[in-house]
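[1] Just the structure for this:
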Amino acid sequence: MQKLRIRGGKKLQGEVTINGAKNSTVALIPAAVLADSEVVLEGVPDIQDVYSLLDILNDFNVKTEFNDGTLKIDPTHMVSIPMPTGKIQSLRASYYFMGATLSKFGHGVIGLPGGCFLGPRPIDQHLKAFRMLGADVTEEYGVVTLKSDQGLKGGRIYMDVVSVGATINAILGSVCAKGKTVIENAAREPEIIDVVTLLNKMGAKIKGAGTNVIRIEGVDQLHGTNHTIIPDRIEAGTYITAAVAMGRGVKVNNVLYEHIESYIAKLDEMGAKLEIGEDYVFVHPQDTLTMPTIKTLPYPGFATDLQQPITPLLLLAEGRGSITDTIYPQRVKHIPELNRMGANIKVDGDIIRLEGPCKLSGAPVEASDLRAGACLVIAGLIAEGETTISGVTNILRGYANIVSKLQALGADIEMIED
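    Reported below is the predicted structural model:
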């Protein structure tokens, strides 16, 4: 079993470059299969979720080539096969194959996805969107069967809750449907804009991405293209947080400030000293931090995926504070692990209550999910003594080369075999 071993207390200094966005990539890959020729994606992160998607594409007879951040996807000879179990269930984003196969073939059989367990994450809005496009949708024993014998037709889709995944699946289902589709109460995340940018390059006619109303005029065919993925705002936030906690001057490159504006605002409120450049954030050392109150919200609010990575930083701050995650209230499995390291955190219903500063000590802990893993890595960098983190595969699902990147900044971190 692989584990991360961190000897904490080392100051970080230097530069780190952020990869292409994981949450874009896992949607862009299924979107690419709608083309009739090769799609080339650049800036693809070298993470486990990408390899899981490539395994699924191989089963669909889609040719792929992945080298040095460039992924070539050739769906020319893609075949429609049922995927009720197995690889399709290995990650959450596999549900984008519902919209992709329904749009491309007029049918699909897809097993319900896996990924990190963050509490209930129903896909009812996805299935509702497909039904509004005229598809026949059944869900039995964890398998979704989609059919559109008469072809998909544009319609009005209103999202009862703001959902990134359902918005993207609705777009994938609508892009080749006959007529016009309007998606209301759509999610506004940068990753949605990225997916729409790719589809429009492929010949789609989509307007309004980044707003809460997206309008789509169906087209008959989509073609291959080249596309560069946006930087990963969650990875950027993670390294910026580590730099605020332990930095002696760290430059985080390939960052779009407007994508993490709400996160930076919270760090400013805490007293972090940040220099914002055109495509970088430089983190200066600072003496004291003030404890904030945080509430996660749909974009452009504070991202739920940055709730866990910022938590160890709050333990260095003075005073009392709280975190309320309105997106995934049950996203709290990192809390017992932090308390094992000496934190003073209580979960009170849907509110995480903190009091600091706390002195963290190294301990054996487990990464229960991707962002909990990022949280524990930062906690290990802060803590005195040695921290070992199990559940490493969860971290590798979303952070490319995390060990070498942190080593280059001066962290004492290594992957070990237990």
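
[2] When you work out contacts or count neighbours from here on, use the C-alpha atoms and nothing else.
    Fine.

[3] contacts for stretch 167-177?
    27, 31, 95-96, 98-100, 102-103, 126, 129-130, 133, 151-154, 159, 181, 183, 186-187, 192, 195, 204-206, 216-221 (CA atoms under 8 Å, 6 or more residues apart in numbering).

[4] let's go with 7 Å and repeat that
    31, 96, 99-100, 102-103, 126, 129-130, 152-154, 181, 186-187, 192, 204, 216-220 (CA atoms under 7 Å, 6 or more residues apart in numbering).

[5] For ChimeraX, write a command that selects the buried ones of those.
    What follows is the ChimeraX syntax selecting those of these that are buried according to 16 or more other CA atoms under 10 Å:
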select :31,96,99,100,102,103,126,129,130,152,153,154,181,186,187,192,204,216,217,218,219
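
[6] Helices - which of the contacts of stretch 167-177 land there?
    Members of these lying in helices (criterion: DSSP state H): 31, 96, 99-100, 102-103, 126, 129-130, 192.

[7] Identify, from those, the entry nearest to residue 380.
    residue 192 (33.3 Å; CA to CA).

[8] What's the separation between that closest one and residue 91?
    19 Å (CA to CA, to the nearest Å).

[9] Now name the helix or strand holding residue 206.
    strand 205-207 (DSSP states H and E).

[10] And that strand, what does it pack against?
    Helices and strands touching strand 205-207, by 3 or more CA pairs under 7 Å, 6 or more residues apart in numbering; DSSP states H and E, are strand 213-217.

[11] For the following helix or strand past the strand it packs on, name the packing helices and strands.
    The first helix or strand that comes after strand 213-217 along the chain, using DSSP H and E, is strand 226-228. Judged by 3+ CA pairs under 7 Å, 6+ apart, strand 226-228 is in contact with strand 39-42.

[12] returning to what we had before: what are the contacting residues of the strand holding residue 206?
    By CA under 7 Å, 6+ apart, strand 205-207 touches 196, 200, 214-218.

[13] What is the end-to-end distance of stretch 135-149?
    By CA to CA, one end of stretch 135-149 lies 8 Å from the other end.

[14] Next, the structure of the following sequence, for comparison with the previous one:
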Amino acid sequence: MKDRFLVTGGAQLRGVVNVSGAKNSVLKLMAAALLAEGRTTLRNCPEILDVPYMKRVLEGLGCQVEINGDTVVIDTPAETSPNADFDAVRKFRASVCVLGPLTARCGRAVVALPGGDAIGSRPLDMHQSGLEKLGATTHIEHGAVVAQASKLRGANISLDFPSVGATENILTAAVLAEGTTVLDNAAREPEIFDLCEMLKQMGAKITGEGTSTITIEGVEKLHPTEHEVIGDRIVAGTWAYAAAMTQGDITVTGIAPRHLHLPLEKLKVAGAHVETYDRGFRVRMDQRPLAVDYQTLPFPGFPTDLQPMAIGISTVAQGTSVITENIFEARFRFVDELMRLGADATIDGHHVVMRGVTGLSSAPVWSSDIRAGAGLVLVALCADGVTEVHDVFHIDRGYPNFVENLQALGATIERVSTTDQF
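    Next up, the predicted model:
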């Protein structure tokens, strides 16, 4: 059985939606619980498919994990297995974040090369290189990355690119290394800051989080903690662009607006009225959006995870937009699906030229990843008739209560099951 969405176009989304914890943070925080024996409690966790996926990974390593609504409780044993379950790991990309904690805690890690969204190549070279500079040996064997170290020692590490995943694995290994690690060209995403905050609550000594240079002074032992996950800026950004695309009025709560500074500024340029508050923002659009150019970059640049929303709003905008993808080379594949709906697009390498149209028509479309799936739904809300969006399990991996939230905002959308094969 495969679920699909039936999306009826024409609604102007209006209302209030609350954002829960960040997918790109909670999975890494769950992995960090491996660093300390005892009970770690995470609150404000999103109810998405990837959380049970990570639960399965941790249970395969010897932890006991309980999910109760938005709370995840992880009991980490004195000794954990270094071998991450192949079937569990290959389901989603974030599973690779157990590599650093296992190497630090067990002296060995065997983690299958991860699966996840089909958005392009995401090699582990920088992950491996960082661990090797800390004193580990690494290699790929039988479809898994193997890391081993009798003792990790602090080092000066400079990343070729501010990779979020590499930053996370180096951080979670260095906190238990002997001596001081200085990580240059580190990722600056809010989710990195959130991870550092939790590690510090566990007893780690970290400075410079939120900047491109993070300093970690290794400690002998960490202790479990309780931590509240930051709000999901990508989900919040999705609702912001939904308001602008449908010429609606949406207030989003549970998020720090500074984490979405550039995406909200782009909406202002497109003609939206944007108001920000301490823990939320409001986006109101009274006209057809104006064309705006976008290029994805590491934080604080425009997020690659919001690139489908940038393409989506460009589909219905007045004028021509150029969207440049600098992070993942295969992220434009969902543009072919937009063209089924009548989008006017030309792909040229890592650029796509979108010429805004005034009319879109419904058609069956297929999600290729989490954000592309959400982007297709938003564009379907601007089309006439009923659009079928298939492979919506991708959306379920990143958006809690997606259909229910859309319905509350005034959308006509229905989840149905089908046995058809496409």
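
[15] Can you give me the TM-score here?
    Once the chains are laid over each other, their TM-score by TM-score structural alignment, normalised by the length of structure 1 reads 0.98; 417 aligned residues with a CA RMSD of 1.2 Å.

[16] Name the residues of the strand holding residue 206 of structure 1 that are buried.
    205-207.

[17] Tell me how far that strand lies from the chain's centre.
    The chain centroid and the centroid of strand 205-207 of structure 1 are separated by 24 Å under CA atoms, centre = their mean, to the nearest Å.

[18] how many neighbours does residue 417 of structure 2 have?
    Residues near residue 417 of structure 2, counting by other CA atoms under 10 Å, number 11.

[19] distance of it from residue 6 of structure 2?
    In terms of CA to CA, residue 417 of structure 2 sits 10 Å off from residue 6 of structure 2.

[20] I figured residue 337 of structure 2 was touching residue 365, is that so?
    Yes: Residue 337 of structure 2 lies in contact with residue 365 (CA atoms under 7 Å); the separation is 5.6 Å.

[21] ok, those two, which is more surrounded?
    Taking other CA under 10 Å, residue 337 of structure 2 and residue 365 do not tie; residue 365 has more neighbours (23 against 20).

[22] For the residue nearest to residue 381 of structure 2 when sequence neighbours are not counted, give me its contacts.
    Among residues not flanking residue 381 of structure 2 along the chain, residue 9 sits closest, at 4.0 Å (CA to CA, 6 or more residues apart in numbering). Neighbour list for residue 9 of structure 2: 380-386 [criterion: CA under 7 Å, 6+ apart].

[23] Mind doing that once more with 6 Å?
    Taking CA atoms under 6 Å, 6 or more residues apart in numbering as the criterion, residue 9 of structure 2 is in contact with 380-385.

[24] Looking at the contacts of strand 205-207 of structure 1, which one is closest to residue 398 of structure 1?
    residue 196 (22.0 Å).

[25] The helix or strand where the closest one lies vs structure 2, mean deviation?
    For residue 196 of structure 1, the element it lies in under DSSP H and E is helix 190-201. By mean CA distance after the TM-score superposition for structure 1, the fitted helix 190-201 of structure 1 averages 0.3 Å away from its aligned residues in structure 2.

[26] what's the matching range in structure 2 for that helix?
    Using TM-score structural alignment, the residues of structure 2 aligned to helix 190-201 of structure 1 are 190-201.

[27] Distance from that stretch to the middle of the chain?
    Distance, centroid of stretch 190-201 of structure 2 to centroid of chain: 16 Å (CA atoms, centre = their mean).

[28] Name the SS class of residue 321 of structure 1, please.
    Assigned with DSSP: H, G, I helix; E, B strand; the rest coil, residue 321 of structure 1 falls in the strand class.

[29] burial count for it?
    Neighbour tally, residue 321 of structure 1, other CA under 10 Å: 19.

[30] if we can go back for a sec, reformat the contacts of strand 205-207 of structure 1 into CSV and put distance to residue 1 of structure 1 next to each item.
    Shown next, in CSV, are the contacts of strand 205-207 of structure 1 (distance: CA to CA, whole Å):
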residue, distance to residue 1 of structure 1
196, 40
200, 44
214, 46
215, 48
216, 47
217, 50
218, 49
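
[31] Pull out the buried residues from stretch 138-158 of structure 1.
    143-148, 151-155, 157-158.

[32] can you check stretch 190-198 of structure 2 too?
    Applying 16+ other CA under 10 Å to stretch 190-198 of structure 2 flags 190-196, 198 as buried.

[33] Next, give me the two most distant ones among those.
    Every pair of the buried residues of stretch 190-198 of structure 2 checked by CA to CA; the farthest is 190 and 198, at 12.6 Å.

[34] Make sure I have this right: residue 287 of structure 1 is in a helix.
    No: going by three-state DSSP, the assignment for residue 287 of structure 1 is coil, not a helix.
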